[in-house]
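Chemist: Requesting a structural model of the entry that follows:
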Amino acid sequence: MPLALLALAISAFGIGTTEFVMMGLLPDVADDLHTSIPTAGYLVSGYALGVVIGAPLLAAITTRMPRKALLLSLMGLFTVGNTLSALAPGFGWLLAGRVLSGLPHGAFFGVGAVVAAGMVDPARKARAVSLMIAGLTVANIVGVPAATLLGQHLGWRATFLTVGVIGLVAIAGIALLVPRIPLAPGGGLRRELSAFRSGQVWLTLSTTIFGFAAVFAVYSYVTPMLTEVAGFGEGSVTLVLALFGVGATIGNLLGGRLADRALRPALLGGLGALAIVLLLFTVTLHARWSAALTVVLLGVAAFAAGSPMMMLVMEKARHAPALASAANQAAFNLANAGGAWLGGVVLAHGLGYTAPAVAGAGLAVIGVGIATAGGLWERRAARGSGAASSSSRVVVASDAVVRSAERVG
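Modeler: Below you'll find the predicted structure:
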């Protein structure tokens, strides 16, 4: 695999760290800025809002920008956003920094996936994309716990300054290692928007929303689930969440390898496994060892479906993949918000801490249904084009017979 993938993985590591570290720093930030924890929670939402807005917007307005220059610019914006967060004099400036940090997230992963896939032969595209995403999953194992610990001991501003330094390292890596990739002829916004005329693209985006909403319906409330039902102490939850990162890393690399062999079956297998794991969680949550094991399996199943989802949307928008791939990142964050909302609804109705897992399993099943519908549509279209091709060959043969008869006559 090209060494340039390491630069993309370092970028993903920094993005993953800044995305999730705020959850662990909320009490410190709220105390330092003299605000409440619920108000400080808007810093999490602000980042997600930046992702949802920035993913399609930045991908759309930069369609004619060379890929390498675009990656450098996006990481530059990411670095500026984290530096602003570190130097923010008050809550409003910190919120602005978080939104600014989130803006390049989706566009970077969207364009980065296209670049990663373009640097290898077709048989290894999904594995290349999964290696880039590995930076994000490793961030959950190492980056987020380390950054949280740093913030708790040296202050939350030190965390964002450190992430800014990671951004600078990523910029240097992209500049040195990523080759210049020429734009496809005839590219531009109109070409990129043409991908959204495809019903298959919309089906894939819908699969992403429901599939990952299933994950976040549970993951958003996994801490109280582990403490209130499984009996973990609050200090042990961080270790269990690191285990989720281990599972996510394994699942991501596995999903990339399987997707290169059979893309849609890999996606269906990942989503089906996710539904099963979430249903099992309602039982295994009642013992610490089985709950911890299921958290690992949850990470494996969730991210085993991630790379196939990204590759499928790029395949269905193969003539204009950048904007569709970025839109898929926005879909991931819509899944984050929607899954967390649904998990909160079932908890608010007093259905118990296992109810989010049931709700998540239902969402995963819907994702399987949408992906299956896309596969059936794909198969029917292939049969139709095959029949049309056969029909055209018959017509050509008939014309040849007629012309031959005319010459004989």
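Chemist: Every contact and neighbour count from this point should use C-alpha atoms.
Modeler: Noted.
Chemist: For the stretch 51-200 of the chain, just list every one of the helices.
Modeler: Assigned by DSSP state H, counting those that start in this stretch, the stretch 51-200 of the chain shows helices spanning 67-87, 91-118, 125-138, 144-154, 156-177, 189-193, 199-219.
Chemist: Packing partners of the first one?
Modeler: Spelled out, that is helix 67-87. helix 4-32, helix 91-118, helix 156-177 (3 or more CA pairs under 8 Å, 6 or more residues apart in numbering; DSSP states H and E).
Chemist: Would you do the same for the sequence below? I want to compare the two.
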Amino acid sequence: MPINKGLISLAFGGLAIGMTEFTMMGILPDIAKDVNIDIPTASNLIGLYALGVVVGAPTLVAATSRYPAKNVLLFLMLLFFIFNAAFTFAPNQWTLFISRFISGLPHGAFFGIGSVVAAKLAKPGKEAQAISLMFTGMTIANLAGVPLGTYIGHHYDWRITYAVISFLGLVTFLTIYLWMPHFPANKNNNIKQQIGYFKRWEAWLMIGIISIGTGGLFAWMSYISKLVTTVSGLPEGNVSIIMILIGAGMCVGNILGGKVADTLSPTKAAITCFLAMATCLLVLFFIAHITVLAYPMAFITGMIAFSIAPSLQMMLINNAKGAETFAASAGQAAFNIGNSIGAYLGAIPIMYGLTYNYPSLVGVVMASFGALLTYIFLVKVERKDAVQTEYNHKLQEA
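Modeler: Model (predicted):
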């Protein structure tokens, strides 16, 4: 069956956003050298982007809630294009910092609004698979875009890499304009209603699920280079192969995750994926020293870890009636918080002199806790809602 072109335009956006976020980690030394700053100072570019995501996700969604989704997506990608271009030509560290922060603002809002639009474009029962197609762009970024961007940044100029990323933002803008159908704005939306999402305790439970559960992925991935070189015994030149295998696993896991979510239900699929992630990271902790297994485990771990993305997005949308886009974008902010928490907690055993497979053990704990929180969500929120719905149905019949 042909793929809806609107979904392809969202995937382009995922590719551009994935590249701008993750390529930074590979070319940070090149940027530091170019503008004559040290690595710790340059590393603020990673944190500023994440801060931009956290700030931009709720504020941009709330501010644009009364406008048609297509118009908002166009605005977000125009913002992305302009400030990634500004970052490309920034002459010093302060212009780099400012443009990097602003370029992170559209990230969460794009995926939040895009998730809701993707679900509307899907056939009934295929919503999670449609959302997974949007996230395929981000997995392709990890598979091919980030390694290519890193190579260009190392061997030619990091500014060329970000010029390409900026151009991808423009391509996304054009494809949304040409391919995305028009959805009328919900005139009942208002900022108070959107912000009211945070008055619900289950909203904070969802943020906890994403921040803690997905942090398990980043506890492992943040130190993957040192893990495979110092524990698995691979040469440094093979780290790029490991990263490509992780990206390939993410591509496969993202597609499988969408099908699992549509088959089991998003919440049950999320519990399953979290438990699978914890199990995989535990196995990895014990076998990391076996060199030959580093390659298949990179693919398998990437696949399992990213299979959870469609389930979490559907959970956010399904349980935020009246504030779906706000909830989905807040989920992206929580994902970036998970990035920071996972990297921070994963560093603790290393600070105490333990080897680089111990961050994986931290990931086991975080993924397991994510599964527990998701089970609480299933019991306290979804089952309660199901009982209330059944009760209301019986009252109507009476």
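Chemist: thinking again about what came up before, output the helices and strands packed on helix 67-87 of the first structure as JSON lines; include the columns distance to A147 of the first structure and mean neighbour count.
Modeler: Formatted as JSON lines, these follow (distance: least, CA to CA, whole Å; neighbours: other CA atoms under 10 Å):
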{"stretch": "helix 4-32", "distance to A147 of the first structure": "7", "mean neighbour count": "22"}
{"stretch": "helix 91-118", "distance to A147 of the first structure": "16", "mean neighbour count": "25"}
{"stretch": "helix 156-177", "distance to A147 of the first structure": "6", "mean neighbour count": "20"}
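Chemist: The counterpart of P56 of the first structure in the second structure: neighbour count?
Modeler: Aligned by TM-score structural alignment, P56 of the first structure pairs with P58 of the second structure. Using other CA atoms under 10 Å, the number of residues around P58 of the second structure comes to 25.
Chemist: so P58 of the second structure sits right up against F326, yeah?
Modeler: Yes: counting by CA atoms under 8 Å, F326 is a contact partner of P58 of the second structure at 6.1 Å.
Chemist: Which neighbours do those two have in common?
Modeler: Listed as contacting both P58 of the second structure and F326 by CA atoms under 8 Å, 6 or more residues apart in numbering are A109.
Chemist: counterpart of I102 of the second structure in the first structure?
Modeler: Match for I102 of the second structure (TM-score structural alignment): L100.
Chemist: Could you find the closest non-adjacent residue to that match?
Modeler: Leaving aside its sequence neighbours, L100 of the first structure sits nearest to G81 (CA to CA, 6 or more residues apart in numbering; 5.0 Å).
Chemist: and the one you found, what pairs with it in the second structure?
Modeler: Aligned by TM-score structural alignment, G81 of the first structure pairs with F83 of the second structure.
Chemist: any chance of the helices and strands packed on helix 67-87 of the first structure in CSV, plus distance to N140 of the first structure?
Modeler: Output for those, formatted as CSV (distance: least, CA to CA, whole Å):
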stretch, distance to N140 of the first structure
helix 4-32, 7
helix 91-118, 16
helix 156-177, 14
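Chemist: ok so, going back, can you give me the neighbour number for the residue nearest to L100 of the first structure?
Modeler: As a measure of burial, G81 of the first structure has 23 neighbours, counting by other CA under 10 Å.
Chemist: Not counting sequence-adjacent ones, nearest residue to I174 of the first structure?
Modeler: Among residues not flanking I174 of the first structure along the chain, A7 sits closest, at 5.4 Å (CA to CA, 6+ apart).
Chemist: counterpart of the one you found in the second structure?
Modeler: Superposed on the second structure with TM-score structural alignment, A7 of the first structure falls opposite S9.
Chemist: roughly how far apart are its match and P58 of the second structure?
Modeler: S9 of the second structure sits 23 Å away from P58 of the second structure, going by CA to CA, to the nearest Å.
Chemist: try H154 of the second structure
Modeler: Distance, H154 of the second structure to P58 of the second structure, by CA to CA: 35 Å.
Chemist: what do you get for I341 of the second structure?
Modeler: Separation of I341 of the second structure from P58 of the second structure (CA to CA): 20 Å.
Chemist: cool, and M24 of the second structure?
Modeler: Applying CA to CA, the value for M24 of the second structure to P58 of the second structure is 24 Å.
Chemist: What is the equivalent residue in the first structure for G247 of the second structure?
Modeler: Mapped onto the first structure by TM-score structural alignment, G247 of the second structure lines up with G245.
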